[in-house]
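Colleague: need a 3D model of the sequence below.
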Amino acid sequence: MLSAAGLAKGRPCTTHHLAKAALAAQGGKVIDARVVDDGNPVTAGGVTSGIDLALWMITRECGASLATRVESAMEYEQRGVVWRSF
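Modeller: Here you go, the predicted model:
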């Protein structure tokens, strides 16, 4: 949706692996990562990557301590490294 609206054009981003070619064709600078933080927007590659994105946003906005508590409550561990443009 971001890409269709022109908001990903020329910007680092990611999406589900089956849609990466379309994202690149629409002008997105596709990064091979689960979560890509370009400030605004932040994109993720799929369903569980979306959970990683949510936990990253908690980390970025509220701190790692809270994100760790949320992970524990969810019984989920973040995977991979967040790619950041800054």
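
Colleague: rest of the way, CA atoms for contacts and neighbours
Modeller: Fine.

Colleague: tell me the contacts of A25?
Modeller: With contact set as Cα atoms under 8 Å, 6 or more residues apart in numbering, A25 has no partners.

Colleague: which parts of the strand or helix carrying L66 are buried?
Modeller: Under the criterion of DSSP states H and E, L66 resides in helix 64-74. Neighbour-count burial for helix 64-74, counted by 16 or more other Cα atoms under 10 Å, picks out A67, T68, E71.

Colleague: what element comes up after the helix or strand where A21 lies heading to the C-terminus?
Modeller: Under the criterion of DSSP H and E, A21 resides in helix 20-25. Per DSSP H and E, the first helix or strand lying C-terminal to helix 20-25 is strand 29-30.

Colleague: what's the helix holding L66 packed up against?
Modeller: Helices and strands touching helix 64-74, by 3 or more Cα pairs under 8 Å, 6 or more residues apart in numbering; DSSP states H and E, are helix 47-62.

Colleague: sequence B follows; please return its structure for comparison with A:
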Amino acid sequence: MALGLIVIVACVGAGVTLAQTSPDQTSPDLASPSASPAKEISVGIKQAPPFAFKLQDGSWSGLSIDLWQKIAGRLNLRFHYVEV
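Modeller: Predicted structure coming up:
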């Protein structure tokens, strides 16, 4: 549960920070994400229902997972989960 909360707080904090940055202060990488290939990041994850839990097929689900996938999609981030 603590990891799920950490992920949510980190994602919300990152979103707020990006939302408050004016375009002239944005780094070139953030200003045009299509200009450079997306790097893949590792996302640490553990079982913490209802925030994060592993399904029978090995995929992950839960509130934190749904939120992270929406944020990563909007920011055009490639990622993979690393179970901790």
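
Colleague: overlay them and tell me the TM-score.
Modeller: Remark: TM-score between the superposed chains equals 0.26 [TM-score structural alignment, normalised by the length of the second structure]; 34 aligned residues with a Cα RMSD of 3.8 Å.

Colleague: thinking again about what came up before, which one of the buried residues of helix 64-74 of the first structure is nearest M57 of the first structure?
Modeller: For these, the residue nearest M57 of the first structure by Cα to Cα is A67; the value is 8.6 Å.

Colleague: so the closest one is in contact with T59, correct?
Modeller: Yes. Judged on Cα atoms under 8 Å, A67 of the first structure makes contact with T59 at a distance of 5.4 Å.

Colleague: and C62 of the first structure, how far from M74 of the first structure?
Modeller: For C62 of the first structure, the distance to M74 of the first structure equals 17 Å [Cα to Cα, to the nearest Å].

Colleague: ignore the last one, A64 of the first structure
Modeller: 15 Å.

Colleague: before we move on, what about V47 of the first structure?
Modeller: 15 Å.

Colleague: over to L23 of the first structure?
Modeller: 31 Å.

Colleague: just the element for V12 of the second structure, please.
Modeller: helix 2-20.

Colleague: can you name the element that comes right after that helix?
Modeller: Next element after helix 2-20 of the second structure (DSSP H and E): helix 28-31.

Colleague: now do the helix or strand just after that next one against helix 2-20, angle only.
Modeller: Note on helix 28-31 of the second structure: by DSSP H and E, the next helix or strand toward the C-terminus is strand 40-45. Using axes from the mean of the first three to the mean of the last three Cα atoms, to 10 degrees, the inter-axis angle of strand 40-45 of the second structure relative to helix 2-20 is 140 degrees.

Colleague: what residues of strand 40-45 of the second structure count as buried?
Modeller: Of the residues in strand 40-45 of the second structure, those buried (16+ other Cα under 10 Å) are I45.

Colleague: and that strand, what other elements does it pack with?
Modeller: strand 78-83.

Colleague: 10 Å - rerun?
Modeller: Here strand 40-45 of the second structure touches helix 2-20, helix 63-74, strand 78-83, going by 3 or more Cα pairs under 10 Å, 6 or more residues apart in numbering; DSSP states H and E.
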